[in-house]
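S.K.: Show me the folded form of this:
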Amino acid sequence: MSKLPNIGTSIFTVMSKMAAEYNAINLSQGFPNFTVDERLTNIVARLANENVHQYTPMSGYPLLLLKIVTLVEKSYSRIVQPETELLVTAGATQAIFTTIQALVNNNDEVIVLDPSYDCYEAPILLCNALPVRVDLNDDYTPNWECIEKAFSSKTKMMIINNPHNPTGKIWTESDFKALETLLEKYPEVILLSDEVYEYITFEQRHISVHSRTKLQHRTIVVSSFGKSFHVTGWKVGYLVAPENLMKEVKKVHQFIVFSVNSICQIAICEYLDLVSVSELRMFYQEKRDYFRKLLQNSRFQLMPCEGTYFQVASYASISDEDDVTFCKRLITDYGVAAIPISTFYANGKDLKLVRFCFAKDNKTLEEAAKRLCGV
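M.R.: This is a model prediction of the structure:
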């Protein structure tokens, strides 16, 4: 009997497979197609001939842990203890899976805000716990009245994602104040904050749980070097959590991966001395603005994009088809792959919206936009 009877192949896999079959431009999966910084690849090339190929300590390469401490302090003025509050993970997905497996128990409930990334639900179900899905407002702001109604005596964890995938929405100060007020009523509830796009924000700067002193003691923050440094295939992320929670997470982590790719950890450790994460904002803002300009004469209505490298667009003036059907036809008839937003909802809510990834080189964006303007 299946442990996950209602979970099938990921929509990202489906759309990428179709894109390959029809030789379509793949703006569905969230990965960059441009070259990685030569400084980073040069470090890897040199390290390949050095003695760096054995296990690192379970928590992470010690010098990288110290660099992460510096990064968090510089970014958010938070002091983190490297020995007890940090963990390098095999990407953000493993970090999220491990955290849920470690901290959520049988019959617990976990609040998930929809539309939500698809890696949250499965580990909750594998704990024999219940994902309680709560829709965001149609403008993707949190509906605090509905969220509070979803809490119960069984609520063990709440998951938030900021900046938000798939919508590119950024939480405001008032959102965090509302969250803090709510969680004060439920002192035992743990917060899991997925912040993998933390350095990819635009006009409005990212507010991190790292900067919320009322929440730090009960929150696991997930970050991703793969997203920040355009090396998604390396699968290197990290967790920050208070010692009491991190102790439990490490118990599970050691039996899933034990330790993470050594050469990648050491390469990132060296690279952090050469690069500033603040450069990401301008780099991706230029990508966003260029892609939006290319689509200004299309029939798509572009939604606001405050962060991430995703652009959500409405096709309501183009077709009455459901969004999955529309996305499939976009591949077969126009040669561009996108992601239907309804697949991020438990109830399949269809607002006639699709998600494009603009983390591509300009040539790819130009050709994709040319095709989309013909829709």
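
S.K.: alpha carbons only for contacts and neighbour counts from here, please
M.R.: Will do.

S.K.: Quick check: K328 is in a strand.
M.R.: No - counting by DSSP: H, G, I helix; E, B strand; the rest coil, K328 is located in no strand; its state is helix.

S.K.: For it, grab the count of nearby residues.
M.R.: K328: 21 surrounding residues under other CA atoms under 10 Å.

S.K.: secondary structure class for the nearest residue to I256 once chain neighbours are set aside?
M.R.: Leaving aside its sequence neighbours, I256 sits nearest to T98 (CA to CA, 6 or more residues apart in numbering; 7.9 Å). The three-state label given to T98 by three-state DSSP is helix.

S.K.: and W144, what does it touch?
M.R.: Neighbouring residues of W144 by CA atoms under 8 Å, 6 or more residues apart in numbering: A178.

S.K.: and the gap between it and I111?
M.R.: Noted for W144: a distance of 12 Å to I111, by CA to CA, to the nearest Å.

S.K.: buried set for the helix or strand harbouring S75?
M.R.: Using DSSP states H and E, S75 sits in helix 62-76. If you call a residue buried by 16 or more other CA atoms under 10 Å, then helix 62-76 has these buried ones: 62, 64-72, 75.

S.K.: ditto for stretch 193-213
M.R.: Residues of stretch 193-213 classed as buried: 193-202, 205-210, 212 (neighbour count, 16+ other CA under 10 Å).

S.K.: And stretch 342-354, by the same measure?
M.R.: Within stretch 342-354, the residues that qualify as buried by neighbour count (16+ other CA under 10 Å) are 342-346, 349-350, 352-354.

S.K.: Sequence B follows; please return its structure for comparison with A:
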Amino acid sequence: MKQTGPGTGNTPADPNVKKYFSTRPSRADNFTESVIREMTRLALKHNAINLAQGFPDFPCPPELKAAACNAVNDDINQYAITWGAKDLRDALAERVGKFNGMRFDPETEITVTCGSTEAMMASMLAVIQPGDEVIVPEPFYENYGPDAQISGAVPRFVPLKDDFSIDEEKWKEAFSKRTRAVILNTPNNPTGKVFTRKELSFIADLCIDHDAVAITDEIYEHIVYDGHRHLSLASLDGMRDRTITIGSFSKTYSVTGWRVGYALADEGLTGRIRKIHDFLTVGAPAPLQRACVAALMLPESYYVGLAQDYDRRRRILFDGLRNAGFSCQLPEGAYYIFTDITGFGMTDTEFARFLIGKIGVAAVPGSSFYHEGGETKLRFTFSKKDGTLEEACRRLEKLEEIITPA
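M.R.: Predicted coordinates:
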């Protein structure tokens, strides 16, 4: 007979104990689950076209597929060096030097991570002490708020102007003796803003004056339009040793599921990042790191074609949204269009759910990109096949039959 009771290891669970532990305060109580991923689940449930989550529905370059298969078949299936396979770090150093104009030692200043998401979290944990303030431009990618809270930081949200340019006076007011870091995403998600040299120089001066670290998310660096050019903050005078530059293979090479990213920083910052990274994830997938070396070997024509393809998709979705009554502007970079929905008479969450259930198109409620506000915004992605976008635009035409925008 199975025994129960004290000392047997089979004491029946006390439901009150379970309730006690599940209701005790936790840092997870300060934020919600990802709204973007929630919209993907709803899109699947309702068989809607997913223009919410920014992943392509078209294949990655065939060279990457072949390299990944070859790596597995070549038994590159065990741990790589914690901070990244040497051949990948060497290739990254060469590529970054050529494209971004920055020099990093692959042995001491490059860390390969499990996507840019882990790179951001590891970087924040590496430089933040509880109570430090972190400047976050608003609107912002939804991860940044929870990242700040998980790391113990106090986020200071600084709104961008209506045209998404920097309000210098508000930035000056946001900095204080407690400011430890600035998070900057350029090209920007969700707005499509590409920050100019003048704006970046202004931020650089503030960082230097207040001895703050800049953490820059530059994963859309190759996706820019209309003559705009991406500029890395770390390449500016005085910023090399106080900037952590985060990149990823996900968007540039259409492999969002591979989860391979990286952090570039001076040796002192990198040493801290590598410690956090080691105990967060140990390392990124070894065979996919080998395949990412092949990605970095693609010719320059690949990047030209990438931007041209996304420019075409950008215009397809933009025209469709405008025809359906949305107010929006062409983005300068990245692959999202941030729309105003004031005329439709619903909040962002109501309208997003309406679009999924009644129209068959998923978008992201704008409030997920704000600390407070955003209820008049929706974000759509155009990281999809032309045919997918054209069908989404056809579905959005139904809005005229159901709702007449004010």
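
S.K.: Just the buried residues of stretch 193-213 of structure 1: which are in strands?
M.R.: Members of those lying in strands (criterion: DSSP state E): 193-194.

S.K.: which residues in structure 1 form helices?
M.R.: Applying DSSP state H to structure 1 gives helices spanning 11-21, 38-47, 62-76, 91-103, 121-126, 144-150, 173-184, 225-228, 243-256, 262-271, 279-294, 323-334, 362-372.

S.K.: The fourth one aligns to what range in structure 2?
M.R.: Aligned by TM-score structural alignment, helix 91-103 of structure 1 falls on residues 115-127 of structure 2.

S.K.: And the matching stretch against structure 1, how far off on average?
M.R.: Its aligned residues in structure 1 lie a mean 0.5 Å from stretch 115-127 of structure 2 after superposition (mean CA distance after the TM-score superposition for structure 1).

S.K.: got the contact list for that stretch?
M.R.: Outside of stretch 115-127 of structure 2, the residues within contact range by CA under 8 Å, 6+ apart are 113, 143, 147-148, 151, 180, 215, 217, 219, 244, 246-250, 258-263, 269, 272-274, 276-277, 280, 284.

S.K.: When you filter those residues down to buried only, what's left?
M.R.: 113, 147-148, 151, 180, 215, 217, 219, 244, 246-250, 258-263, 269, 273-274, 276-277, 284.

S.K.: which one is the aligned residue in structure 2 for C264 of structure 1 nearest to, not counting chain neighbours?
M.R.: Counting by TM-score structural alignment, C264 of structure 1 corresponds to L288 in structure 2. Closest residue in space to L288 of structure 2, ignoring its immediate chain neighbours: A68 at 5.8 Å, by CA to CA, 6+ apart.

S.K.: neighbours of whichever residue in structure 1 pairs up with the one you found, just the number please.
M.R.: In structure 1, the residue matched to A68 of structure 2 (TM-score structural alignment) is V44. By the criterion of other CA under 10 Å, V44 of structure 1 has 19 neighbours.

S.K.: which ones are touching V44 of structure 1?
M.R.: Neighbour list for V44 of structure 1: 263-264, 267 [criterion: CA under 8 Å, 6+ apart].

S.K.: Recalculate using a threshold of 10 Å.
M.R.: 38, 50, 263-264, 266-268, 270-271 (CA atoms under 10 Å, 6 or more residues apart in numbering).

S.K.: ok, those residues vs V104 of structure 1, which is closest?
M.R.: Nearest to V104 of structure 1, judged by CA to CA, of the contacts of V44 of structure 1 is C264 at 30.2 Å.

S.K.: looking at it, the closest one is touching F229, isn't it?
M.R.: No - C264 of structure 1 is beyond contact range of F229, at 11.7 Å (criterion: CA atoms under 10 Å).

S.K.: Could you name every residue contacting both of the two?
M.R.: Common contacts of C264 of structure 1 and F229 (CA under 10 Å, 6+ apart): L40.

S.K.: who has more neighbours, these two?
M.R.: Using other CA under 10 Å, the more surrounded residue of C264 of structure 1 and F229 is C264, with 21 against 18.

S.K.: ok, how many other residues are close to L274 of structure 1?
M.R.: L274 of structure 1 has 10 neighbours, counted by other CA under 10 Å.

S.K.: What does it correspond to in structure 2?
M.R.: Under the alignment (TM-score structural alignment), L274 of structure 1 pairs with L298 in structure 2.

S.K.: need the contact list for its match.
M.R.: By CA under 10 Å, 6+ apart, the contact list for L298 of structure 2 reads 61, 63-64.

S.K.: Most neighbours of all those, which one?
M.R.: Within the contacts of L298 of structure 2, most neighbours by other CA under 10 Å means L64, with 22 neighbours.

S.K.: How about the contacts made by that one?
M.R.: By CA under 10 Å, 6+ apart, the contact list for L64 of structure 2 reads 70, 253-255, 288, 290-296, 298.

S.K.: ok, for R156 of structure 2, nearest residue in space, not its chain neighbours?
M.R.: Closest to R156 of structure 2 by CA to CA, 6+ apart is I135, at 4.8 Å.

S.K.: From G192 of structure 2, how far off is that neighbour?
M.R.: Counting by CA to CA, the gap from I135 of structure 2 to G192 of structure 2 is 19 Å.

S.K.: same check, this time on A48 of structure 2
M.R.: Separation of A48 of structure 2 from G192 of structure 2 (CA to CA) stands at 24 Å.

S.K.: which one of the two has more residues nearby?
M.R.: For A48 of structure 2 and G192, the more surrounded residue by other CA under 10 Å is G192, and the numbers stand at 25 against 21.

S.K.: so what's the counterpart of that one in structure 1 up against?
M.R.: In structure 1, the residue paired with G192 of structure 2 according to TM-score structural alignment is G168. Counting by CA under 10 Å, 6+ apart, G168 of structure 1 touches 140, 162, 197, 200-201, 303-312, 355.

S.K.: what about the most centrally placed residue in structure 2, distance to V364 of structure 2?
M.R.: Taking CA atoms, centre = their mean, the centroid of structure 2 lies closest to Y141, which sits 6.0 Å from it. Counting by CA to CA, the separation of Y141 of structure 2 from V364 of structure 2 is 11 Å.

S.K.: shared neighbours of those two, anything?
M.R.: Each of P190 lies in contact with both Y141 of structure 2 and V364 under the rule CA under 10 Å, 6+ apart.
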